[in-house]
Every structure is written in structure tokens, then in C-alpha cells.
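[1] with the sequence up front, the predicted model follows.
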Amino acid sequence: MFQDYDSDSDPTRHPPRLAALRRELAARDLDGFLVPRADAHQGEYVADRDARLAWLTGFTGSAGFCIVAPDRAGVFIDGRYRVQVKAEVDTSTFTPVPWPEVKPAAWLRDALPEGGRIGYDPWLHTRAEIRILEQGLTGSGIALIAVEHNPVDAIWPDQPEPPAGAVRLWPDAVAGESAADKRARIAAGLRAAGQRAAVLTLPDSLSWLLNIRGADVPRNPVVQGFAIIEDNGHVAVFANPAKFDAEVRAALGNAVSVLPPEALIPALTNLSGPVRVDPASAPDQVFTLIESMNTPIAEGPDPVILPKAQKNPAEVAGMREAHLLDGAAATELLHWLDARAPQLDEQPLTEIDVAEKLEELRRARGILDISFDTIAATGPHAAIPHYHVSRASDLRILPGQVLLVDSGGQYAMGTTDITRTLPMGPVDAAVRRPYTRVLQGMIAVSRVQFPQGVAGCHIDALARAPLWSEGMDYDHGTGHGVGAGLSVHEGPVRISRISEIPLAPGMILSNEPGYYREGAFGIRIENLIVVEPREGADGRAMLGFETLTFAPIDRRLIDPALLSQDERDWLDAYHAEVWQKIAPLVTVEARDWLFLATRPLGGVA
């Protein structure tokens, strides 16, 4: 049930930790240090051992970093966390910095105008990241210094041990392809490119390639480790061998070697090239080790990342099945909340109550875990896009507030992610207009047909256009890739202004425009969608989206006068499908409620 990851966050602890870090840096002849959110695998969720940014600053968001200088410490956060960071860090000690508007190099030039030595852990930053920073610092006199031992670890007395979650097999029937066939496919691609091997640093790439799943980090069933795949299909995995039992080892076979983590460095310095390494995801240190032996490096994308993103028919079928189970759980929650709304004065309800109830409903339908920490946010908390409720922040839900619930589950056949926004009793009429504009953006993405070669950056504007017409916008992407029984946030494909990767059949993304009014309310509506082939005029090959998520969209916040007939028709057809698919899976009471919740929009008063 609910885990309060923030219960240890006493803001008075962080200034002394910063002071201790500065003393450690001075002892190493360093003027500053980069503290990223990421671990060596660039994961969004990190193990407790790797939560250096949270330990030092108190900031718990899933993206960001801190730069410590002699007289200032900046916590760099994007638009999703501008409100959250002010609530979590001691702003008299750490200064929130809007990023990417303020570039790290520009900040460092201002902080160290006479030059200086800035340390960084080369295992925690990608080669691309370091290159960009070096370019920005050209001519400044500021030197970037790779450190051998992380100074944050040196001052963290009770730093947790590395994770050691057991590895389990992911059935071939659900994967749609055996691990041997996947290895052969990736190896063939390496041979075609004239490359002898590739270094894999992303845990979801390793897990997908070998049809295994793990329990090393919260919510993401990945196996933490590095791997090297050779052009003959052999794979060497560098991870704690104790995680792999006899059944898993037997299934992996003789073509997969499991070696301890300390064997990685000798392996990297003994490779024959060219070796493919991804500068966007591989640690800077991986490049340095290979370069130290003058081994040729072929820079390029992780060879697994696109095959993993393009789900095969078995994976899509598993995701459809998971979403039916999840839609039933979400529907039961919406029914439960609707029944509780009139009683909020007499029977108090809090954000944690909602998160716990939803997890209970999902566990009744067989989830292995939730796919991320549930965002149950009422009133002003809903205006924080990635709000995470804790015992300290838990708010009572008040009559007339807007409640936003963003959540998902890890099932035995797939991964889900859904957001619904609903009124807890009569709400201010001012909410209806932005809610309807958000809904129109979500519908526009759901309905769009587009030619091959179109990328997420082209689709993104469709979701925003209704909001733009009102002078509104939101500071997050419209959609992220989603793994099949893997990470709920999966690269490289996105619906975003900066995503130039062409969409292709089988790619699964979220469709989640939003609107946030700080201190008042937040709105987000999210379904998952999968890219599918369509036939256009004159036989032209086109693409479109199939919706995977089925749960009612609250119609009480809609201003029907703003919707076109096509938008009304889409919503009515969607709700008819929700009724048809979900009604058989819920209780009689929830079914009666669902019948009313999915009736045609024309029936709304």
C-alpha cells in the first residue's frame, strides 16, 4: 500500500549536508560539483542508494540536478516542478533555477567568473551531456574535472546498499519473440553496420532483450545492470549474480554470461571495435574506458531502443488486456469517489485515502505493482503536474474542489497509465472552459490521421491548439512512450515539441494535455494510444492511433457549447466503447453508475 518516501525529509538536514559537501570539495581542490537526479543508467526512478539529489537538497522530482558552487547552489528544474521545488527545498540555501531556460554553462560562468574547477561523476552523466557543458564553458577558464569517487557518497554516512532484486522471466508468449531471436536480430543489425559489439546501459533495454524483469527500482520492473552484445549474438551481463537463480540462468542459455559488476571495466578495455555506444544515454566513463585503449567507437543510438519501442502484436494484445483490467479498477474508483463526494463534510477523505483505495482496487485485479507513485491531487496540489503526496503534504479533499488522479499499474501482461480529473461536488464555472479545451486537445490527438514520417513534434501542436486559442498552455510534453511490462516512461519516442523521431506502428504513447492554475486547480486527461496503420486516399499509407485506455471522462466539467459535432461524436463513441468493454468487469453498483456516466453528451444538463 501507500509508501511515504518523503517521511525522512526534514528540511533542516540539508544545509549541513551542503556545508559538508563543500568541505569535501575543498579537500579535493574542487570549487563545485554537479549532482544529477540520474543514476548510472539514466533512469527516471532511482534506487535509494542513488537518490543523491534528494538526499542533498530535499527535491524529490523525477528530473533535475543541482550545481554546487562556493557561494551558491542551484537546483535546476523544468516547468513540471516549479511549484514543487519551492515546497521541498530550503530556498535560503538552494536557489531554484528555471531549466532549460537557464543553461548550466551560463549559470556557472556567472557563479565562477574567474574560472574554477567543477567536479562531476563520469558514471552519472552522459557523454552528450558533458560535451554540451564543455562547449558552453569554452573560453570561461572553468574546467570540468571527472572524479574517481563521488564526494556525495563520501559524506553520506548511512547510504543504502545497492539494490539486489530477484530477476524473473518474462514469458515468450507475452513478449511475442524469444530472447534468442531478439539477440540474433540485434546482432544482425550490428554486422550490417560493420560493428563488432554494442554497449547497453539502459536497464529496460537489457530487460527487453533477454525477456527478463527485475525488482531493483521502485515501480519499474527492470534489471539494473550493463551489458555488451557482440555481433555473434553473445551477451555479457554485468550485474549482481545473486539476482539470477538457476531457472533464469537456464532460460538465458550458454550464449548469455552473467558477470559481477566489477568485471565491466576490464571488459570495456578489452573490446574489439568498432563498438556502438549511445552518447545520449551511456555514461561518459564508458566512452573514456573504451577510448583509453584506442578502440574505435561508432556513436549511435542504443540498438535495442527502437525495436523495443515498436511493440509486436503479442505485446499490443497484452497491453489491451491490461488496460481492460485497469479500466475496471479506474471505473470502480470513479464510482466510489462520486458516492463519497456528497459526504465530504461528515466523512473526511484525503489524497492518501484515494491513492490507497485505487491500489486496493488494482490489487484485486492482479497488479504486480503500481507503475508509478499515484498522483492524487486536490485543489492547489492538482496544479503541480508531478505532485507526490506524502504524510506531511496530504490534504483533505474539500467540497467543490477539483481532484486529479494520475496513476497506473504493472500487470502480468502490460503496463498502464491513466489520468482523470473530476469535480468533488459543484465546482467554480471557471474550471469548465479550460477543462473543455484540454479535452478538445486530447480528442484532436486521438482522432488524427497522418502520413508516415510524422514525428511527435508535429502532433504536439494539435493537443495545445485549443488551449492556445484561449492564451493558455502547459509546461510538459503531451505524451511519453510507454513500455510493455517495463518502464511507464520509455524512450525514445514522445509527443513533444522536441521529439523528431518518426512515429511507427506499434509505438505506445500517452496522450495527456493539461492546464494548471497555480494555487487553485489542475486539469489533465490521459489515455494511452498505440500507432496503427491506416489507408488514406489513393492508397496512400497513413498512420493513426488506437486508444487503449477505457474509463469514463467526466462530463460535468465540459462546456458542451465549445465542442464541435465531430468532437461530440468522438466522445459519445468513446463512452459507448467504455460501456461495452468495462461494464461486464465491474460490480452491479458501479455498472449502474457507469451507464449514466457514459450516456451520450446530449443528455448532459
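    The structure has been received and is ready for your questions. Please read all numbers here as calculations on a predicted model, not as lab measurements.
[2] contacts, neighbours, all on C-alpha from now
    Will do.
[3] which parts of the stretch 51-200 of the chain are strands?
    65-68, 73-77, 95-98, 116-120, 142-146, 168-169, 197-200 (DSSP state E, counting those that start in this stretch).
[4] if we look at the first one, which residues are touching it?
    Just to be clear, that refers to strand 65-68. For strand 65-68, contacts defined as CA atoms under 8 Å, 6 or more residues apart in numbering pick out 22, 32-37, 53, 73-77.
[5] what's the local residue count around Gly136?
    A count of neighbours around Gly136, defined by other CA atoms under 10 Å, yields 16.
[6] any idea how far the nearest residue to it once chain neighbours are set aside is from Asp406?
    Leaving aside its sequence neighbours, Gly136 sits nearest to Ala105 (CA to CA, 6 or more residues apart in numbering; 5.1 Å). Per CA to CA, to the nearest Å, Ala105 is found 35 Å from Asp406.
[7] more crowded one of the two?
    Asp406 (22 against 18).
[8] residues touching the more buried one, list them.
    Counting by CA under 8 Å, 6+ apart, Asp406 touches 374-376, 417-420.
[9] just Phe76 next, same as before
    Phe76 touches 64-67, 96-99, counting by CA under 8 Å, 6+ apart.
[10] switch the cut-off to 10 Å
    36, 63-67, 82, 85, 94-104 (CA atoms under 10 Å, 6 or more residues apart in numbering).
[11] against that first model, consider the following:
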Amino acid sequence: MRQTFDETTDRSFGPRHVPLIRQAMAEQGLDGLLVPHEDEHQNEYLPAANDRLAWATGFTGSAGAAVILKDKAAVFVDGRYALQVRDQVDTGLFEIRDLVEGGVPAYLETAAGKGQKIGYDPRLHSPDALAHLQAAAARAGAELRPVTPNPLDKAWGEARPPQPVAPVAPHPLEYAGEESSAKRARIGGALAGGADAAVLTAPASIAWLFNVRGGDVIRSPLPLAQAILNRDGTARLFLDPQKVTPDLPAWLGNQVRLETPEDLPAALGDLRGKKVVVDPAQSSAWYFEALAAAGAEVVRAEDPCTLPRACKNAVEVEGARKAHARDGAALSRFLHWLATEGQTNPPDEITAVSKLEAFREATGALKDLSFDTIAGAASNGAIVHYRPTQRLNKRAEPGSLLLIDSGAQYLDGTTDVTRTVAIGEPSAEMRERFTLVLKGHLALARVRFPAGTTGTHLDALARMALWAHGLDYDHGTGHGVGSYLGVHEGPQRIAKAPNTVALRPGMILSNEPGYYKEGAYGIRIENLQVVTPPEAIPGGERPMLGFETLTLAPIDRRLVAVDLLTSEERAQLDAYHTRVLAVVGPQVEPEVRAWLEHACAPV
């Protein structure tokens, strides 16, 4: 689980691997190849065997794409990775393009030649994304052609790592809170459009539905598998036999038929004449094509597990509370270290990351990190989702800020927390900007809202104080978080971008406004919070939902300009710190407890 800091790729990957890919393309009569970041399961984080984009280009970010043509190539990333891509990719070979503004379709329109045949692997593209790409290629007079095998896989050859075969183990009821059979009956009986079955390809849905966890995907306890859920709650689970632990068949029960991935094509053929739900955002075009060829009626609808999985039951919510109390103690020990040794001998980013992970490991309950820790000192903190490497590592200096965004995976919950800490004496500007971010964070934590409210409706609350000063940030304010699953979970989110999913009790989201001054420093304050059931407000007419904050760790009071806070905000911050001290204080050593009492003192 130890985080590594030397990249697994380097700038020579493109010059060494692209010629091999082009040779394999030519052997299949292709003039180009699309290389998405996504794998066969549309994962955000990938096992090494499926990280085709990294092998082709050297780029290791969690979002991106590439197009390799006979005489040119381009790699596409979003703004989070503007620095990283130029550090990892040979810019003499690859043109660097924006993934969001125009992206691959715009590139195909101008770069693809008339009559060219550009290959794509139908297992790696969602049908909707593929339709946009096909239309763009057609406008250029080119043709997208499905290919088997993938020329990149052929070029990778024997050097390609083996597919992961981590054991799949039961996730006990004391953590899951509901039997798999009950979930299957509930979800199967409510399939969209009166469908007979649903094809599930998202690892998180499979882990949740069958109450199992695996280890095929880095930073997430997920098994790579597929499943067919029938309307009556019975299911077929397609799992590599090497992953099947001795107690798994009995755990799944006789209503679940264990099969191998090689059995999947024939199983899809068995759905002839049936109505089958498939999620176009979660499943690749290959499934739609296979079902259509089999004579099934495809119902394009959201993965039926997505929304129920997001609404945590009482056991999962209580598990999240316990996980955050444990994690808060580890994080408080780290913040104490930063406030003592870290002030007299400021650490570099890698030292800070390693120290924090060691405190989490010392709990004895850590299963993994929930993502690679983001530690940005001074100007690196202004790079959203920056991740330290040996080449980019920077030491914190007096008068600077250190931003630490980290999380952990425990059996009872997944955490994600960001704290920004002053090293030495912060400037007046730092304190002002930090307090504006804090005001937005507090506003989003205390809001009450009626049923039907979406994260889009709430997003402005986190930005209003910044907007009043002509400031803003360019990332979302909150993402969903799983229960010992992925740290990024839909369908709920809080962001400017429109989202039609209403917030419901049990949903866990992050609350993470920020501010970033390019070349100087970054600020982000992040807690996780769970949506609470509707309650009546005295004198009110409608019950209102709200949030319960889960994360428990002090916020650096040295960065708070108290005169910018209202009396309500000061009382809210003091109440939060009182709770942190009450829950975390008894777990830590006397010297940490003494520091925590000071760190949590009223503002």
C-alpha cells in the first residue's frame, strides 16, 4: 500500500513504444488508433495491465486519451494535469491538447485524413462517447473501425503485466448492513422499463451488490468482474477462478451462479428476446453490440445499483463515523508533528506524505490509501490534484502554505480530507483568502434544504464569499464517496455543472472549496459529510434535510482572520473544534492531546 514517488513511466515510453504500435496498426491495415485512459470496466484507477495510455505515452494521470496516427500523435489531458503531462510525455512526439475543450473529436476533425481507417477497441469506449468520435471522423472523411485484437495490446506483447487476480472475499454484514440476497431482490424487482435482466460491468456495483471486496484496482477494494442480475434476484457472476476464495461460493449462496469471464459472451447470447438494462455511461460499446447481435432488447438506463449504493444504510453511516474518528486521530498526530518538528525543520512533500501514511498504518486498521496523497508546498499547492514525484518534490519553507489532501480505506469506511497548514508566519493575504474559503466551507456544512435539492443548487454557497472578492476556483465543490469502495462515487455531486440527482439521506459527499494563486500557494479545506434525514424546523412548514460532518481534524486557526467571520460562523467553527477534541482527544497520546486542546481552542 506504500505510496511511490518515482513514476512507473518516463519520457522515453513514447519514442520506444509508438513505433511498435504503428507497426501493429499497419499489420491490421490501420492509419491510426484511439487510446483512451479507460479500461474494460471504465475504471478511474487502473491495474497496471490495463493502463494502455501510460504504456503508449508515459502519462499516468487518472483522466486522458491519445490519438496515434501514422505521422503524428496527440495526448489529451484536463487542466489538473497540465504540469504532469509535460513532465512525463515527450512533447517532440506528442502534441499536448486539452481533453475538455474540443478534446479528441475536434482533433480528429482536423488531423484525420480523408479515407483513413482509424482503429478503436469497442471494449474501451462507451457507446455515447464513441458516437461523438465516429461523427467527428466522418466529418474529416475518415472511418473508425473496430479492431480485435487491439494493436496496442499486440505491441505490448509479453512485456504486458498479467491481469490482476486478487482474492475476492466476503464483506461482512457488520459493515454492509444488508444481505446481498435482499439487495438483489430489491434491485432486480425494480429494473427500469420492466426489464428482465441487467448487465453490470462497474466493479463498485458488483462489490456492493454481492457484498464482496477485492484488490484488482489500486486504492479501491474492487474486483474486476461482470454480472447479470435477473428480475427475480438470481444472478450470474463472472469471475476469474483464481480470485475465488474457499468461503466465497457459500457466501454468495445458491441464487448466484459463479462462472468465468470466458463464459460471458455465451451468457449474453442467452438473453435473446429479453429486455436487458445496460448503462451507457458505465458499460462499453462491446456489450451493446453483443446484446444486439444476440437479439436482446437493450434498455439504456443507469446502472440500477448506482443510486441505492450511494444512499448508505444506517450500518454504513455508523461505520463511516467510526472510520473518520480513527482517521481523525491519525491525522491529528500528523498535524501535531507538522506543528512541532515540521515548523522547526519544514519537511519536503514526500516526507510529509510518508509521515502521514505511517500514522495511518499505525492504527492497525488501514487497508489501503483511498488515493495517492496530494501534498503541495508553496507554489505546488496551487496545482489542483498535483502529486509529488522525486522530480517535482519541493520543501516547505517558512512563510509558505502546505496543502495535504489524503484519504484512507478501512473496512468500515472510506475517508478523504484536505487541510492547509501554515509553515511559519502566514501573510495577511493568505489569512484573508483562507478565511474566505472557510466561510464557504462552513456555509455548505450548515445549510438546510428541502427534498429535491441537487448539489448544483448548493454549489454557490461554497463560492459566495470568494465571489464577493472577485475570486473563484475551477473544480467541483463535492463528490460522492463510497463505503469501503471508491473515493469518487456518483451519481451525486456538488458543482457548477448541472446535476439532476437530488441529494438523499445517507449520501456521503465531500465539502471542499478552495483558492489557488498560481505560482504562490493553494488553499483547500475538505471534510466529508453525510446527508441527514428530513427534520422539522420549529415554526417551519416543510421538513428539511441537512449535513452531518464526518471528518474530525482541526483546521489551522493561525490562518483564520477572525474579523472576517460572523458570530454564527465563529460559533460553528468553535462547535466543530469542540467535537474534534471530544472524539479525537481520548485516542491520542498526552503530548498530542495537549496540542489538540490548543488547536481546538475557541477562535
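    Looks like it arrived, so ask away. Computed from a prediction, not measured in an experiment: that's the story for all the values here.
[12] TSV for the strands of the stretch 51-200 of the first structure, including distance to Val316 of the first structure?
    Output for the strands of the stretch 51-200 of the first structure, formatted as TSV (distance: least, CA to CA, whole Å):
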stretch	distance to Val316 of the first structure
strand 65-68	35
strand 73-77	34
strand 95-98	38
strand 116-120	41
strand 142-146	43
strand 168-169	19
strand 197-200	25
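[13] which one of these lies closest to Ser390 of the first structure?
    strand 73-77 (20.3 Å; CA to CA).
[14] tell me where the stretch 451-600 of the first structure has strands.
    Using DSSP E, counting those that start in this stretch, strands in the stretch 451-600 of the first structure cover 479-481, 490-495, 508-511, 514-517, 521-524, 527-535, 541-547.
[15] neighbouring contacts of the first one?
    Put plainly, it is strand 479-481 of the first structure. Residues outside strand 479-481 of the first structure that contact it (CA under 10 Å, 6+ apart): 309, 456, 459-460, 463, 487-496, 499, 507-513, 526-530.
[16] the same query, at a cut-off of 8 Å, please.
    309, 488-496, 507-513.
[17] run a quick neighbour tally on the equivalent of Glu568 of the second structure over in the first structure.
    Mapped onto the first structure by TM-score structural alignment, Glu568 of the second structure lines up with Asp566. Asp566 of the first structure has 12 neighbouring residues, counting by other CA under 10 Å.
[18] repeat that for Thr416 of the first structure.
    31.
[19] which residues does it contact?
    Residues near Thr416 of the first structure by CA under 8 Å, 6+ apart: 319, 322-323, 326, 371, 408-410, 488, 528.
[20] can you rerun that using 10 Å?
    319-320, 322-327, 370-372, 407-410, 482-485, 487-488, 510, 527-528, 548-549.
[21] now swap in Gly64 of the second structure and tell me
    With CA under 10 Å, 6+ apart, Gly64 of the second structure has these contacts: 35-38, 53-54, 75-78, 81, 85, 97-100, 103-104.
[22] which position in the first structure pairs with it?
    For Gly64 of the second structure, the residue aligned by TM-score structural alignment is Gly64.
[23] separation between that match and Ser390 of the first structure?
    20 Å.
[24] go on, Arg13 of the first structure?
    18 Å.
[25] how about the contacts made by the residue positioned nearest the centre of the first structure?
    Ranked by distance to the mean C-alpha position of the first structure (CA atoms, centre = their mean), the top residue is His489 at 3.1 Å. Neighbour list for His489 of the first structure: 43-45, 220, 371-372, 417, 479-483, 509-510 [criterion: CA under 10 Å, 6+ apart].
[26] need the counterpart of it in the second structure.
    Counting by TM-score structural alignment, His489 of the first structure corresponds to His488 in the second structure.
[27] would you check that Glu286 of the second structure makes contact with Val147?
    No, residue 286 of the second structure isn't Glu; it's Trp. No. The pair Trp286 of the second structure / Val147 is not scored as a contact, 11.2 Å apart, by CA atoms under 10 Å.
[28] anything in contact with each of these two?
    121-123.
[29] most neighbours, which of those residues?
    If you count neighbours using other CA under 10 Å, the busiest of these is Asp121, which has 23 neighbours.
[30] that residue and Pro36 of the second structure, how far apart?
    With distances taken as CA to CA, Asp121 of the second structure is found 9 Å from Pro36 of the second structure.
[31] can you check Ala140 of the second structure too?
    Distance, Ala140 of the second structure to Pro36 of the second structure, using CA to CA: 20 Å.
[32] check Pro149 of the second structure too.
    Distance of Pro149 of the second structure to Pro36 of the second structure, given as CA to CA: 15 Å.
[33] out of the two, which sits in the busier spot?
    Of the pair Pro149 of the second structure and Pro36, Pro36 is the one with more neighbours under other CA under 10 Å, namely 22 against 12.
[34] correct me, but that one touches His125?
    Yes. The criterion here is CA under 10 Å, and Pro36 of the second structure meets it with His125 at 7.5 Å.
[35] residues shared between the contacts of those two?
    Contact with both Pro36 of the second structure and His125 is made by residues Gln42, according to CA under 10 Å, 6+ apart.
[36] now the end-to-end length of stretch 34-49 of the first structure.
    17 Å.
[37] how far away from the center of its chain is that stretch?
    Here the centre of stretch 34-49 of the first structure is set off from its chain's centre by 13 Å, with CA atoms, centre = their mean, to the nearest Å.
[38] repeat for stretch 475-488 of the first structure
    With CA atoms, centre = their mean, you get 5 Å for stretch 475-488 of the first structure.
[39] and Gly233 of the second structure, helix, strand or coil?
    At Gly233 of the second structure the chain is in coil, as set by DSSP: H, G, I helix; E, B strand; the rest coil.
[40] help me confirm that Val199 of the second structure comes into contact with Gln226.
    Yes. The criterion here is CA under 10 Å, and Val199 of the second structure meets it with Gln226 at 7.5 Å.
[41] who's in contact with stretch 147-154 of the first structure?
    Counting by CA under 10 Å, 6+ apart, residues outside stretch 147-154 of the first structure touching it are 17-18, 20-25, 28, 30, 33, 35, 49-50, 52-53, 55-56, 118-124, 159, 285.
[42] at 7 Å instead, please
    Residues outside stretch 147-154 of the first structure that contact it (CA atoms under 7 Å, 6 or more residues apart in numbering) are 21, 24, 52, 119-121.
[43] what do you get for stretch 591-605 of the first structure?
    Against stretch 591-605 of the first structure from outside (CA under 7 Å, 6+ apart): 335, 552, 568, 572, 575-576, 579, 583.
[44] pull out the buried members of these.
    Listed as buried from the contacts of stretch 591-605 of the first structure are 335, 552, 568, 572, 575-576, 579, 583; burial here means 16 or more other CA atoms under 10 Å.
[45] that'll do, ta.
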